[in-house]
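Novice: predicted structure and sequence below. I'll ask about it afterward.
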Amino acid sequence: MTTRFGYTLMTEQSGPRELVRYATLAEEAGFDLEVMSDHYFPWLEEQGHAGYAWSMLGAVSQATSRVDLMTYVTCPIMRYHPAVVAQKAATMGILSDGRFTLGLGAGENLNEHVVGRGWPPVNVRHEMLAEAVEIIDALLGGEDVSWSGQHYRVDSARLWDVPEQRVPIACAVSGRQSIETLAPRSQAMVAVEPDADLVRMWDGVKGGPTRKVGQVPVAWGRSKDEAVERAHREFRWFGGGWKVNAELPGPAGFAGATQFVRPEDVADSIPCGPDVDAIVEAVRPFWEAGFTDVALVQIGDETQEEFLKVAQAELLPALREAAG
């Protein structure tokens, strides 16, 4: 299966108008898909943005015509009710002419605490996600849904505007339990680590190969020192891992948790500087593990336009040649 390469529209580091412009430039550069984060807060104050993803996705759907679009990922358990997520996804399916995939995950305290309902333990969050996916799946399938479950109630819901091509669901998973729970109602897998075991487990439950979408942060730049400094300034939160990151309540918490992370620590995990081959090698483990799609995160708003030019001229050809 041919590996497809994507561009991440990072709502935490760029404003809404800029992201729509980058979306058009990324399509022109030759990326196959564009994924968008869905946050209420940035991880760090230095990033400085957190526009409403669904408004921007609607604009991007009209500014582009070819690339696939995807949330990476939306949390449907607290800040949004599952019935409303289904409605948004169906509308995006229409606006994008079938190019949209609904990426779902169990979320982060960073974004969900704003509705004042606290932050449940991880096992409860996974129960909530499984129930939410079941509701969303039924609504996207055109069903009239009334639901009285452990975590949600739905009263006589139906989607009145649905695309001709059903919106596929992609779910973020981390192990066998989440795969066995979510794979039956999902068409694609999301994971941030190039774990071949996850791929095998997913395909085993699905009964054959399906789509798997990963993501890799990079800090391309003409100067390696500047790129390392930028990656440290805006992406040092990344090293904590999702088990930690999901629990922190806001940018101040991430700043405190990462106060002792050094620039060289970030550079050890994120390719920084002008070396295109280093980016290729950072992405390679994903296609070798069996991922079909890999979205790049270019760190730093001020670098996006130059990065996209380099991606078109050098990086995408190098990635496609290496991936075969």
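Specialist: Perfect, I can see it now. Residues are numbered from 1 along each chain as shown.
Novice: CA only for contacts and neighbour counts going forward, please
Specialist: Will do.
Novice: contacts for stretch 251-263, please.
Specialist: Stretch 251-263 is contacted from outside by 41-45, 110, 228-229, 231-232, 236-237, 240, 245, 248, using CA atoms under 8 Å, 6 or more residues apart in numbering.
Novice: and that stretch, what's buried?
Specialist: Buried residues in stretch 251-263, defined by neighbour count with 16 or more other CA atoms under 10 Å: P251, G253, F254, A255, A257, T258, P263.
Novice: now that stretch, how far from the centre of its chain.
Specialist: 22 Å (CA atoms, centre = their mean, to the nearest Å).
Novice: what's the end-to-end length of it?
Specialist: Taking CA to CA, to the nearest Å, stretch 251-263 runs 19 Å from one end to the other.
Novice: which parts of the chain are strands?
Specialist: Secondary structure of the chain by DSSP state E: the strands cover 4-9, 33-36, 68-71, 100-104, 145-148, 153-157, 169-172, 188-190, 211-220, 272-273, 293-298.
Novice: which one of these lies nearest to E314?
Specialist: Checking these against E314 by CA to CA gives strand 211-220 as the closest, at 12.0 Å.
Novice: second structure for comparison follows:
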Amino acid sequence: MTVPLRFGYKASSEQFGPAELLEFGVLAEEMGFDSVFLSDHFQPWMHDGGHAPAALPWLGALGQRTSRIVMGTSVLTPTFRYHPGVIAQAFATLGVMYPGRVILGVGTGEALNEVTLGLEWPEPPERFQRLKEAITLIEKLWDGERVTFEGTYYSVKDATIYDRPAAEEKVPIYIGASGPAATRLAGRIAGGYITTSGKAPELYTDTLLPALHEGLRKAGRADDAIDTMIEVKVSYHPDADTALNKCRFWAPLALSADEKMGVHDPIEMQRLADALPIERAASRFIVSTDPDEHVERIARYIELGFRHLVFHDPGEDQAEFLRMYGAEILPRLRSRFS
């Protein structure tokens, strides 16, 4: 199977309210983007100016306002705030309403989303096992007429998802991961794999992509059997200072795992991020005034084998970004990799 090359838009639910964000999603379709993804956060990364609209109703609204784009989460955690059965029902409903246009992206989660609700935040091995079990249960509910399931963490008794897509139109599950274990799991069982850009090149070449292919081989799947999606962080503007300083709101992305480990309060996350110099705050982004430089640096991810690139711009003027990227960057990419 040859996976098509697609270009998407990351709708920044941490930065914009739901109504404004919806208009950006509609504009993304108009400007030729192939997909729109958003994260499902209970709280944003930054307290001042932060937002956190619920992903599930927002996706329903986006589907109603658009006709072509693929849409989904990148990512949602189906293991703490939600029972996996609730997610199975919600995405089955979205799949019935918008067949072939919905993706469920899942991951092991962040303390920021769960601890505030009084939930215990376990160590990574348990979070990983919970994710595996949640995916198993979701798939069983989508496949079975009547499901009784008794797992280590979740159970259902005589459960039926009455409104769900036919088997050939079932919503694909993508696994988001930045480590080898969950990446291998994506290769074994998922319909797609999600990771993010801007990290050390050897993380992709020496760790993540080998783990993905190991998982594919263990499951007897071809190397191109699943979609490979990467959120590419870009800051494009004709003015260099503007392109650089747009990244300030997203400075938390530059914090190391140790620096933000266990932080569940956006106020504390903002304090840590505000202490970073702007150069470090922008370090995860492709920051350039030159469209050809953007294309060259994005091309590296395509050449690594990523087939679904979802662009995340950090600025306040998302309409400007969508129009500029849709007019100047996407055509160049499509021409080069046609």
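Specialist: Thanks, I have the structure now. Just so it is clear, the model here is predicted, and its values are computed rather than measured.
Novice: please pick the buried ones from the contacts of stretch 251-263 of structure 1.
Specialist: The neighbour count (16+ other CA under 10 Å) marks 41-45, 110, 228-229, 231-232, 236-237, 245, 248 as buried among the contacts of stretch 251-263 of structure 1.
Novice: residue in structure 1 matching I230 of structure 2?
Specialist: With TM-score structural alignment as the criterion, the equivalent of I230 of structure 2 in structure 1 is G214.
Novice: ok, for its match, nearest residue in space, not its chain neighbours?
Specialist: Of all residues not flanking G214 of structure 1 in the chain, V294 sits nearest, at 4.7 Å (CA to CA, 6 or more residues apart in numbering).
Novice: circling back: of the buried ones among the contacts of stretch 251-263 of structure 1, just say which sits nearest to Q187 of structure 1.
Specialist: Distance to Q187 of structure 1 across these (CA to CA) is lowest for N245, with 26.3 Å.
Novice: so which of the strands of structure 1 is nearest Q87 of structure 1?
Specialist: Ranking the strands of structure 1 by proximity to Q87 of structure 1 (CA to CA) places strand 153-157 first, at 9.9 Å.
Novice: which residue numbers in structure 2 does the closest one align to?
Specialist: Strand 153-157 of structure 1 maps onto residues 155-159 of structure 2, going by TM-score structural alignment.
Novice: what does the matching stretch contact?
Specialist: With CA under 8 Å, 6+ apart as the test, stretch 155-159 of structure 2 has contacts from G85, L141, R146, V147, T148, F149, E150.
Novice: could I have the buried ones of those as PyMOL selection syntax?
Specialist: Applying 16+ other CA under 10 Å to those, the buried members can be selected in PyMOL as follows:
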select buried, resi 85+141+147
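Novice: now, which of the contacts of stretch 155-159 of structure 2 sits nearest G326 of structure 2?
Specialist: Relative to G326 of structure 2, the closest of the contacts of stretch 155-159 of structure 2 is G85; by CA to CA it sits at 37.7 Å.
Novice: how many neighbours does K88 of structure 1 have?
Specialist: The number of residues packed near K88 of structure 1 is 16, by other CA atoms under 10 Å.
Novice: sorry, that was for T11 of structure 1
Specialist: Residues lying near T11 of structure 1 (other CA under 10 Å) number 25.
Novice: surely E133 of structure 2 meets G151?
Specialist: Yes. Counting by CA atoms under 8 Å, E133 of structure 2 touches G151, with 7.2 Å between them.
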